[in-house]
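Peer 1: no letters, just coordinates:
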C-alpha cells in the first residue's frame, strides 16, 4: 500500500497492539481475555505492519517463523497440562502459586501457548496471502 499516513502510523500502531495484546493475555485468567484474543490482536498488529510496509519488515519484526511459533504454542499448551496429570491424575488441572496479592499458575502457561499458536497460525495464513498478492 502506498499511503504515507498509513506507513507513518503503522509502527506506533503495531507497538500499541503488541502491548495491548500482552495486557489482555496476562489478565485473561481472572477477567475476560486470554491467549486467544491476545493472539488475534498481536497477529493483527503484524498484519497491519505487513500491509503498510511489506512482508520483509513484518517478518523481521517477528524474528521467528510463524510455524515455529505455532509449534511452540502447541508444546506449551501440552506442557501446561502435565503437572495436573502427575499430581491429581487429571490432565489440565492447573497449579497455582501465590505470593501476596500476586498469583500465577499453569493457566498462564496454557494461555501463552494459545497466544503463540494463534499468532503463528493466523500469520502463516495472512503472510502467505500477502506474498501471493505481491507475486501476482
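Peer 2: Everything's here; your move. None of the values given here were measured: they were computed from a predicted structure. Residues are numbered from 1 along each chain as shown.
Peer 1: please make it C-alpha for all contacts and neighbour counts, starting now.
Peer 2: Will do.
Peer 1: ok, now how distant is the residue nearest to residue 1 when sequence neighbours are not counted from residue 39?
Peer 2: Leaving out its chain neighbours, the residue that sits closest to residue 1 by C-alpha to C-alpha, 6 or more residues apart in numbering is residue 52, at 5.7 Å. As judged by C-alpha to C-alpha, to the nearest Å, residue 52 and residue 39 stand 20 Å apart.
Peer 1: looking at those two, which is more packed in?
Peer 2: residue 39 (28 against 22; other C-alpha atoms under 10 Å).
Peer 1: list the contacts for the residue nearest to the more buried one when sequence neighbours are not counted?
Peer 2: Leaving aside its sequence neighbours, residue 39 sits nearest to residue 115 (C-alpha to C-alpha, 6+ apart; 4.5 Å). Taking C-alpha atoms under 8 Å, 6 or more residues apart in numbering, we find residue 115 in contact with 25, 34, 35, 36, 37, 38, 39, 40, 73.
Peer 1: how near is the fifth one to residue 116?
Peer 2: Spatial separation of residue 37 from residue 116 under the definition C-alpha to C-alpha is 11 Å.
Peer 1: also this one, for the comparison:
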C-alpha cells in the first residue's frame, strides 16, 4: 500500500533543494579562508538531496543528483589527487604544495584560482557521493 506524498514536504523539498545546493557551493568556495570547505559543503548538499528523497523517492533523488554517486566519489578522488600532483609536475615542488593562478573572469574581473580549491572540490564530490550512496542504498533496500 503506497501512501500519498505530503504536499507540504514535496513543495518544501522543491524549494529547499536548490537553496541547499547553492549554500553548499557557497560553503565550498569560502572554505579556504573562513570556516567551510569541501567536507561541510558536501554534507549540506547531501542533506538537500536526502530531503528530496524523503519527499519523493530514490529514483527522483537520483534524477535530481544527475550523476551516479559512486561515479562522483571516483571523480572526486581523481580531482583531489590531481590537485596535489600539479605542483610536482609543473614546478617540481613537493606533492600537495599549493599553487596559485590569476585568472580573468569576464564578469568578475581578475580572480585567483588555487590548487587547495581544486582539492576542496574533490573532497566535496567524495563526501556528497559517499553520503548519497549510503542514503540511496538504504532507501532502496526499504522499497
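Peer 2: Arrived safely, thanks for sending. Keep in mind the model is a prediction, meaning the values are calculated, not measured.
Peer 1: follow-up on the earlier one: and of the contacts of residue 115 of structure 1, the nearest to residue 7 of structure 1?
Peer 2: Nearest to residue 7 of structure 1 among the contacts of residue 115 of structure 1 is residue 40, at 21.2 Å by C-alpha to C-alpha.
Peer 1: map the closest one across to structure 2 for me.
Peer 2: When structure 2 is aligned by TM-score structural alignment, residue 40 of structure 1 is paired with residue 43.
Peer 1: surely its match meets residue 127?
Peer 2: Yes: counting by C-alpha atoms under 8 Å, residue 127 is a contact partner of residue 43 of structure 2 at 6.6 Å.
Peer 1: the two - which one has more neighbours?
Peer 2: residue 127 (25 against 19).
Peer 1: excluding its backbone neighbours, what's nearest that one?
Peer 2: residue 42 (5.2 Å).
Peer 1: same check on residue 24 of structure 2?
Peer 2: That would be residue 41: by C-alpha to C-alpha, 6+ apart, it lies 4.2 Å from residue 24 of structure 2.
Peer 1: so which helix or strand takes in residue 111 of structure 1?
Peer 2: helix 106-135 (DSSP states H and E).
Peer 1: how about the strands in structure 2?
Peer 2: 100-105, 109-114 (DSSP state E).
Peer 1: and the ones you listed: which comes nearest residue 70 of structure 2?
Peer 2: strand 109-114 (26.0 Å).
Peer 1: list the buried residues of the closest one.
Peer 2: Neighbour-count burial for strand 109-114 of structure 2 flags no residue at all (criterion: 16 or more other C-alpha atoms under 10 Å).
Peer 1: how about residue 62 of structure 1, what's its match in structure 2?
Peer 2: Per TM-score structural alignment, residue 62 of structure 1 is aligned with residue 65.
Peer 1: hang on, the earlier thing: let me see the contact set for the match of residue 40 of structure 1.
Peer 2: 24, 127, 128, 131.
Peer 1: distance of the alignment partner in structure 2 of residue 4 of structure 1 from residue 35 of structure 2?
Peer 2: Alignment note (TM-score structural alignment): residue 4 of structure 1 maps to residue 7 of structure 2. Distance of residue 7 of structure 2 to residue 35 of structure 2, computed by C-alpha to C-alpha: 35 Å.
Peer 1: now do residue 87 of structure 2
Peer 2: 25 Å.
Peer 1: residue 35 of structure 1 reaches residue 23, doesn't it?
Peer 2: No: using C-alpha under 8 Å, residue 35 of structure 1 is not in contact with residue 23; the gap is 10.3 Å.
Peer 1: related to what we said a few turns ago, pretty sure the residue nearest to residue 24 of structure 2 is in contact with residue 22, am I right?
Peer 2: No: checked against C-alpha under 8 Å, the pair residue 41 of structure 2 and residue 22 is beyond contact range at 9.6 Å.
Peer 1: comparing those two, which residue is more hemmed in?
Peer 2: The neighbour count for residue 41 of structure 2 versus residue 22, taken as other C-alpha under 10 Å, is higher for residue 41 (30 against 15).
Peer 1: residue contacts, the more buried one?
Peer 2: 23, 24, 25, 26, 27, 28, 124.
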